[in-house]
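Visitor: Okay, structure incoming, though there's no sequence with it:
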């Protein structure tokens, strides 16, 4: 039996890259996925499964857009079983170049929107619901030029612990997937030198594939992790672990 059969999943930032891989994997496991994207996209049904992906154009950082998404799902399905929050941004700025708009833009999308997306979703979640937050090993290591990004990801890890504690009485689990360097389209635009340098820092000798991050998200979203909450699962090839 598919591990997410007939589950209603919302993947915020669920088109392209890691989020797109999560949406596709969840649908292949029988979930009815609502995937948000600022640019929109094509809704699909997975051949050979009962799962589907419905794309909703929405800006994760806009309260009105988030509210519209929740209202849409409530009217069509009446509930959310799985919430994944993946939307985020990463911009280079060493300490001497950090500007207020850079700081505000990063924390607005990576942290503020995550908090209020989780707040809005739990009104539609029942006992047994799961929340998977997409963090980063950047929250644990000091990467030059990415201090604001790393701090925003560390905040996600902190919120996950608190949310897990607060939502446990309601039977809702909260966990974090923290990828390392991942071979997405954005990473493909980097120079060969940058890609090779990143890969050389990973004990397994390569970057992650988006589907490997999606597999970790599936584990935490499914009943296979029924006694796991408040945890962080690093998908980094050992980069920040050894």
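Guide: Done, it's in. It should be emphasised that the depicted structure is a prediction, and the values quoted were computed from it without experimental measurement.

Visitor: drop to CA atoms for contacts and neighbour counts, all remaining ones
Guide: OK.

Visitor: Strands of the protein, start to end?
Guide: 8-12, 32-37, 44-45, 52-57, 82-85, 130-134, 173-179, 232-235 (DSSP state E).

Visitor: Next, the angle strand 130-134 makes with the longest one.
Guide: With axes from the mean of the first three to the mean of the last three C-alpha atoms, to 10 degrees as the basis, strand 173-179 and strand 130-134 are set at 20 degrees to each other.

Visitor: Packing partners of strand 173-179?
Guide: strand 130-134, helix 147-167, helix 210-221, strand 232-235 (3 or more C-alpha pairs under 8 Å, 6 or more residues apart in numbering; DSSP states H and E).

Visitor: 10 Å - rerun?
Guide: strand 82-85, strand 130-134, helix 147-167, helix 210-221, strand 232-235 (3 or more C-alpha pairs under 10 Å, 6 or more residues apart in numbering; DSSP states H and E).

Visitor: Out of the ones you listed, the one nearest residue 11 is which?
Guide: Smallest distance to residue 11 across the helices and strands packed on strand 173-179 (C-alpha to C-alpha): 4.6 Å, for strand 82-85.

Visitor: That closest one: how far from the chain's middle?
Guide: In terms of C-alpha atoms, centre = their mean, to the nearest Å, the centre of strand 82-85 is set 7 Å apart from its chain centre.

Visitor: Equivalent analysis for stretch 221-233, please.
Guide: Here the centre of stretch 221-233 is set off from its chain's centre by 15 Å, with C-alpha atoms, centre = their mean.

Visitor: ditto for stretch 122-139
Guide: In terms of C-alpha atoms, centre = their mean, the centre of stretch 122-139 is set 8 Å apart from its chain centre.

Visitor: Take this one as well and set it beside the first:
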């Protein structure tokens, strides 16, 4: 993997951070993005990545990232579109436009246009991986917008796999189940509530444990390697059997 160039959006924490770290350990040069300058620079310093401040929800920021990467590296080999949020939980009848826009703009619109913008810079044989979620196939109350955003993402990923196959570019999806990251805390839940949710999930996961970011990172790394050269348009559940 030496001399390959990768972009990881939302790379300052959680799955993005773990994946960037795994890639760097395998000799890949990685650009990580994030919305907060202090957080992204701190993360980059810790793992040896290249930081770039960008909000995936902003098409202008995506354009700035594209210009930077094109000028500095010309081409890329791996694009991990990871950034996303859960948003606020609410019933459909109580949904707010602001929450709808926030979730869709980051999880779907931003992901879509990140891929759209970077298609010309993808080397032949490059790998694109979308971070989705098992919620794309669930229909739980109070999570309609988040679930819909991930379902839409899965649809686009499969279409992209078809469109880019002629250039030997592979597009795949990783869909984690319950994974111990900061995403619930960032949604506004207090620590006690988050711990209670995780404790309950452990009891219903067949393997009786939560996933960790490194579990997902290793799958993304595999899909980005030549070992996965015959895999495209596929979704990989990393959920300890939760969806069985």
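Guide: Sure, I can see it. Nothing here was measured: the structure is a model prediction, and the numbers come from that model.

Visitor: overall similarity of the pair, as a TM-score.
Guide: Here the TM-score for the pair of chains, by TM-score structural alignment, normalised by the length of the first structure, is 0.92; 233 aligned residues with a C-alpha RMSD of 1.4 Å.

Visitor: And the helices and strands packed on strand 173-179 of the first structure: which comes nearest residue 198 of the first structure?
Guide: Comparing those by C-alpha to C-alpha, strand 232-235 comes nearest, at 14.4 Å.

Visitor: what range in the second structure matches that closest one?
Guide: On the second structure, the counterpart of strand 232-235 of the first structure by TM-score structural alignment is residues 235-238.

Visitor: The matching stretch vs the first structure, average offset?
Guide: Superposing on the first structure and averaging over aligned pairs (mean C-alpha distance after the TM-score superposition for the first structure), stretch 235-238 of the second structure comes out at 0.5 Å.

Visitor: and the residue sitting nearest the centre point of the second structure, how far is that from residue 167 of the second structure?
Guide: Centroid-nearest residue in the second structure, with C-alpha atoms, centre = their mean: residue 82, separated by 1.7 Å. Distance, residue 82 of the second structure to residue 167 of the second structure, using C-alpha to C-alpha, to the nearest Å: 23 Å.

Visitor: Kindly report the same for residue 153 of the second structure.
Guide: Noted for residue 153 of the second structure: a distance of 21 Å to residue 167 of the second structure, by C-alpha to C-alpha.

Visitor: More neighbours: the two, which one.
Guide: The residue with more neighbours, out of residue 153 of the second structure and residue 167, is residue 153; 23 against 12, by other C-alpha atoms under 10 Å.

Visitor: corresponding residue for that one in the first structure?
Guide: Per TM-score structural alignment, residue 153 of the second structure is aligned with residue 156.

Visitor: Provide a list of residues in contact with its match.
Guide: 110-112, 114-115, 133-136, 139, 150, 176 (C-alpha atoms under 10 Å, 6 or more residues apart in numbering).

Visitor: swap the cut-off to 7 Å and go again
Guide: Applying C-alpha atoms under 7 Å, 6 or more residues apart in numbering to residue 156 of the first structure gives the contacts 111, 135.

Visitor: same check, this time on residue 16 of the second structure
Guide: Going by C-alpha under 7 Å, 6+ apart, the list of residues near residue 16 of the second structure reads 8-10, 82.

Visitor: Now tabulate the residues you listed in TSV and tack on distance to residue 74 of the second structure.
Guide: Listed next are those as TSV, based on distance: C-alpha to C-alpha, whole Å:
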residue	distance to residue 74 of the second structure
8	17
9	18
10	22
82	22
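
Visitor: If we only consider the residues you listed, which is nearest to residue 25 of the second structure?
Guide: residue 8 (14.6 Å).

Visitor: Test my guess that that closest one contacts residue 34.
Guide: No: counting by C-alpha atoms under 7 Å, residue 8 of the second structure stays clear of residue 34, with 9.3 Å between them.

Visitor: Just want to check the distance between the alignment partner in the first structure of residue 210 of the second structure and residue 236 of the first structure.
Guide: Residue 210 of the second structure maps onto residue 207 in the first structure, with residues paired by TM-score structural alignment. Distance of residue 207 of the first structure to residue 236 of the first structure, given as C-alpha to C-alpha: 8 Å.

Visitor: Can you check which residues contact both of the two?
Guide: residue 181.

Visitor: hang on, the earlier thing: go ahead and confirm the match of residue 210 of the second structure touches residue 179.
Guide: No: taking C-alpha under 7 Å as the definition, residue 207 of the first structure is not a contact partner of residue 179, at 9.7 Å.

Visitor: What separation do you get for the residue in the first structure sticking out farthest from the centre and residue 130 of the first structure?
Guide: Ranked by distance from the centre of the first structure (C-alpha atoms, centre = their mean), the top residue is residue 96, with 29.7 Å. Residue 96 of the first structure sits 40 Å away from residue 130 of the first structure, going by C-alpha to C-alpha.

Visitor: what does residue 115 of the first structure give?
Guide: Distance, residue 115 of the first structure to residue 130 of the first structure, using C-alpha to C-alpha: 15 Å.

Visitor: what does residue 108 of the first structure give?
Guide: 23 Å.

Visitor: neighbour-wise, which of those two wins?
Guide: residue 130 (29 against 19).

Visitor: residues in contact with that one?
Guide: Contacts for residue 130 of the first structure (C-alpha under 7 Å, 6+ apart) come out as 81-83, 172-174, 221.

Visitor: Tell me the counterpart of residue 81 of the second structure in the first structure.
Guide: The equivalent of residue 81 of the second structure in the first structure is residue 85 (alignment by TM-score structural alignment).

Visitor: I figured that match hits residue 11, correct?
Guide: Yes: judged on C-alpha under 7 Å, residue 85 of the first structure makes contact with residue 11 at a distance of 6.0 Å.

Visitor: I figured residue 235 of the second structure was touching residue 161, is that so?
Guide: No: at 11.5 Å, residue 235 of the second structure does not count as touching residue 161 under the criterion of C-alpha under 7 Å.

Visitor: corresponding residue for residue 115 of the first structure in the second structure?
Guide: Match for residue 115 of the first structure (TM-score structural alignment): residue 112.

Visitor: neighbours around its match, how many?
Guide: Here the number of neighbours of residue 112 of the second structure (other C-alpha under 10 Å) works out to 20.

Visitor: and if you look at the one 3 residues further on?
Guide: Per other C-alpha under 10 Å, the neighbour tally for residue 115 of the second structure reads 21.

Visitor: Return the distance of it relative to residue 129 of the second structure.
Guide: 10 Å.

Visitor: and what of residue 53 of the second structure?
Guide: With the distance defined as C-alpha to C-alpha, residue 53 of the second structure ends up 21 Å from residue 129 of the second structure.
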